[in-house]
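J.: pasting the sequence and the predicted coordinates here, then a few questions.
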Amino acid sequence: MSPHRAVPTISGTAWPGVSYFCSTREGGVSGGPWSSLNVGLHTGDKASHVQANRDALRRFLPGDPVWLNQVHGCEVHDPDHYADVPPGTPPPVPNADAAITMQYGRVLAVMTADCLPVVLASIDGRALGVAHAGWRGLAAGVLENTLAALRERHPAAVAWRAWIGPAIGPRHFEVGADVFAAFADHDEQAAHFFAETVPGTKWLADLPSLARHRLQRAGVESIELSGYCTYSRPELFYSYRRDMQTGRLVTLAWLDNPSSL
């Protein structure tokens, strides 16, 4: 865990040209089930508290985050293709579960509370993507779509890396036959990441390992897992499956300007 002053955060191995971290629930102003650094406006928390929490994180960023209206799908948003909005005008919030950029200082954001936050970048630090991957989005190909969009933007990239942030761990993510079939029916190897608990009915799913498997299959060479389980660490993380009424974490990433390094 590396502190950004008064706001504790989780990150991984330092990447040349890329900054990234996931917030924890510590360091904010929200109370009750949203205590304390909730960044989700759709959670039932006071909007003023959420905005204060977002402002607390904004102090450590080179620009305003590109927020998404996440819908558990596999659409990828590219804000570089949109002209900057006039000052004082709120930017549009697209329906998407991933975003990419090749613009230095453009901050990408995905919110989670058990789902996987995934950061993807070219080894040369010139192309960046983030994705929100619950089981639906993961099965539908949100990671593969994000990587494909990055490759289209940066065809000269020779290799890719990924960081899979805090998410619900395999001891706590029990799923039914529909989830098992969504993966195993299309990929026999995916069945290895499910532990059957009730024959033909219930499984424990290893979502981070499923994501790593799919990224490896898509050609990502270097993949790091945070190792944090959101469900089992209530002092650090929000967990929708554990608490239902809860806040949201945010994973933020941006490309560093070489001139400032």
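T.: Happy to help now that I have it. Numbers count the residues shown, from 1 in each chain.
J.: going by C-alpha atoms from here, please, whenever you check contacts or count neighbours.
T.: Noted.
J.: what segments of the stretch 101-250 of the chain are strands?
T.: Using DSSP state E, counting those that start in this stretch, the strands of the stretch 101-250 of the chain run over 107-112, 116-122, 128-133, 160-164, 174-175, 194-198, 202-205, 222-225, 249-255.
J.: out of the ones you listed, deepest packed?
T.: With neighbours taken as mean count of other C-alpha atoms under 10 Å, these reach their highest mean count in strand 128-133, at a mean of 31.
J.: which other helices and strands contact that strand?
T.: When contacts are defined as 3 or more C-alpha pairs under 8 Å, 6 or more residues apart in numbering; DSSP states H and E, strand 128-133 packs onto strand 98-101, strand 107-112, strand 116-122, helix 142-153, strand 249-255.
J.: ok, second structure coming up, stack it against the first:
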Amino acid sequence: MKAESESVTHTLIHDWLRPDWPAPAHVHALCTTRNGGVSAPPFDSLNLGHHVGDDPAAVRANWAVLQAALDAAAGRPVHLAWLHQVHGTVVQPLDCASVPGRDADACTTTLPGVACTVMAADCLPVLLTNRAGTRVAAAHAGWRGLAAGVLEAALQSFWQETPAGQAPEAINTVASQRGQEILAWLGPCIGPQAFEVGDEVRAAFCAQDPQAARHFQPQGRAGKWLADLAGLARQRLRAQGVTALYGNDGSTPWCTVANASRFFSHRRDSARLGGSGRMAACIWLGG
């Protein structure tokens, strides 16, 4: 199995995505598409966004579809709590009593039957587990959260204690070794041929790592660039020692904008159709 070369054809139900990665058998994960629900256009059909203007009854019905799929995959009830995503770096620990709607852009748990869930419609969902399968996490990475360090914050949940009294070089070595224990799956997002950004976005990434410049291509207009969001995320993960990267490789089949029949896209649909739905990426431990 080759990291970073996964096809987008691995499905659970409907045309939903299931990560093709060497996670432990008791680690379960999926990513919905726009298909399989009851919402009317422009939210057709499996919109999971509560805040986008869709009929609340349809959104509840769509969440029931997702809930049933998780329960069936797990063979037991799964606790599902969505986040109020604010493009920040807060990581919310989840347990069986966690309520939905807390402000956070990542979540994590060590408990079986609790689904870490993030939503997106152009932003990048990232699912994480360790090779031992003792913890899982999910992160919502738009450009603001990615630049601010949401992936690094999610990774910190896997190694929460910094070694005391060690030199920075030793700490970096430990971080790299810990990174080797992490598997990351990148879901669909706006692709590098569709994500036009301004100078400020490029500057935010290049100020932290000059190598980020290679993920920005001139657009042909002053101050405008095409950004590779998934490429920037892979770079940030590698910097933390995570090399087992799967899923979105920046190719067209992963682009939310380019695949209107499969993926929601806020940038593609909001101005043209008046709104766009949201997809969900979930990861949980069996038990």
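T.: Noted; the coordinates are in hand. Small disclaimer: the values here were computed from a predicted structure and weren't measured.
J.: TM value for the aligned chains?
T.: Overlay of the two chains. TM-score (TM-score structural alignment, normalised by the length of the first structure): 0.90; 248 aligned residues with a C-alpha RMSD of 1.9 Å.
J.: state which helix of the second structure is the longest.
T.: Counting by DSSP state H, the longest helix found in the second structure is helix 56-74.
J.: what's the angle from that helix to strand 279-285?
T.: Using axes from the mean of the first three to the mean of the last three C-alpha atoms, to 10 degrees, one finds that helix 56-74 of the second structure and strand 279-285 are set 30 degrees apart in direction.
J.: the first structure: matching residues for the helix or strand just after helix 56-74 of the second structure?
T.: In the C-terminal direction, the helix or strand that comes right after helix 56-74 of the second structure (DSSP states H and E) is strand 79-80. Under TM-score structural alignment, strand 79-80 of the second structure corresponds to residues 64-65 of the first structure.
J.: so what touches that stretch?
T.: Residues outside stretch 64-65 of the first structure that contact it (C-alpha atoms under 8 Å, 6 or more residues apart in numbering): 58, 106-109, 252.
J.: one more: stretch 54-70 of the second structure?
T.: Taking C-alpha under 8 Å, 6+ apart as the rule, stretch 54-70 of the second structure contacts 13, 36-39, 43, 46-50, 77-78, 80, 277.
J.: same question for stretch 211-218 of the second structure.
T.: Under C-alpha under 8 Å, 6+ apart, the answer for stretch 211-218 of the second structure is 202, 205-206, 224-229, 231-232, 235.
J.: now, the most widely separated pair of those?
T.: 224 and 235 (21.4 Å; C-alpha to C-alpha).
J.: could the contacts of stretch 211-218 of the second structure be laid out in TSV, adding distance to residue 87 of the second structure?
T.: Output for these, formatted as TSV (distance: C-alpha to C-alpha, whole Å):
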residue	distance to residue 87 of the second structure
202	17
205	15
206	19
224	22
225	21
226	20
227	17
228	18
229	14
231	18
232	16
235	19
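J.: so which of those residues is the closest to residue 103 of the second structure?
T.: Looking across these and measuring by C-alpha to C-alpha, the closest to residue 103 of the second structure is residue 229, at 22.7 Å.
J.: what's the end-to-end length of stretch 180-200 of the second structure?
T.: Length of stretch 180-200 of the second structure, first residue to last, C-alpha to C-alpha, to the nearest Å: 32 Å.
J.: distance of residue 244 of the second structure relative to residue 47 of the second structure?
T.: 31 Å.
J.: how many neighbours does residue 34 of the first structure have?
T.: By the criterion of other C-alpha atoms under 10 Å, residue 34 of the first structure has 24 neighbours.
J.: now for it: what does it line up with in the second structure?
T.: By TM-score structural alignment, residue 34 of the first structure lines up with residue 43.
J.: secondary structure element for that match?
T.: Residue-wise, residue 43 of the second structure maps onto no helix or strand under DSSP H and E.
J.: hmm, it is touching residue 275, no?
T.: Yes. Shown here, residue 43 of the second structure and residue 275 form a contact pair, counting by C-alpha atoms under 8 Å, at 7.2 Å.
J.: a markdown table for the contacts of stretch 64-65 of the first structure, including distance to residue 197 of the first structure?
T.: What follows is those, written out as a markdown table (distance: C-alpha to C-alpha, whole Å):
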| residue | distance to residue 197 of the first structure |
| --- | --- |
| 58 | 43 |
| 106 | 44 |
| 107 | 41 |
| 108 | 38 |
| 109 | 35 |
| 252 | 36 |
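J.: before we move on, back to that, got a winner among the contacts of stretch 54-70 of the second structure for most neighbours?
T.: residue 47 (33 neighbours).
J.: and the gap between the residue nearest to it when sequence neighbours are not counted and residue 172 of the second structure?
T.: Using C-alpha to C-alpha, 6 or more residues apart in numbering and skipping residues adjacent in sequence, the residue nearest residue 47 of the second structure is residue 277, 4.6 Å away. Going from residue 277 of the second structure to residue 172 of the second structure by C-alpha to C-alpha gives 40 Å.
J.: excluding chain neighbours, give the residue nearest to the equivalent of residue 247 of the second structure over in the first structure in space.
T.: Under the alignment (TM-score structural alignment), residue 247 of the second structure pairs with residue 225 of the first structure. In space, and not counting its chain neighbours, residue 225 of the first structure is closest to residue 164: 4.8 Å by C-alpha to C-alpha, 6+ apart.
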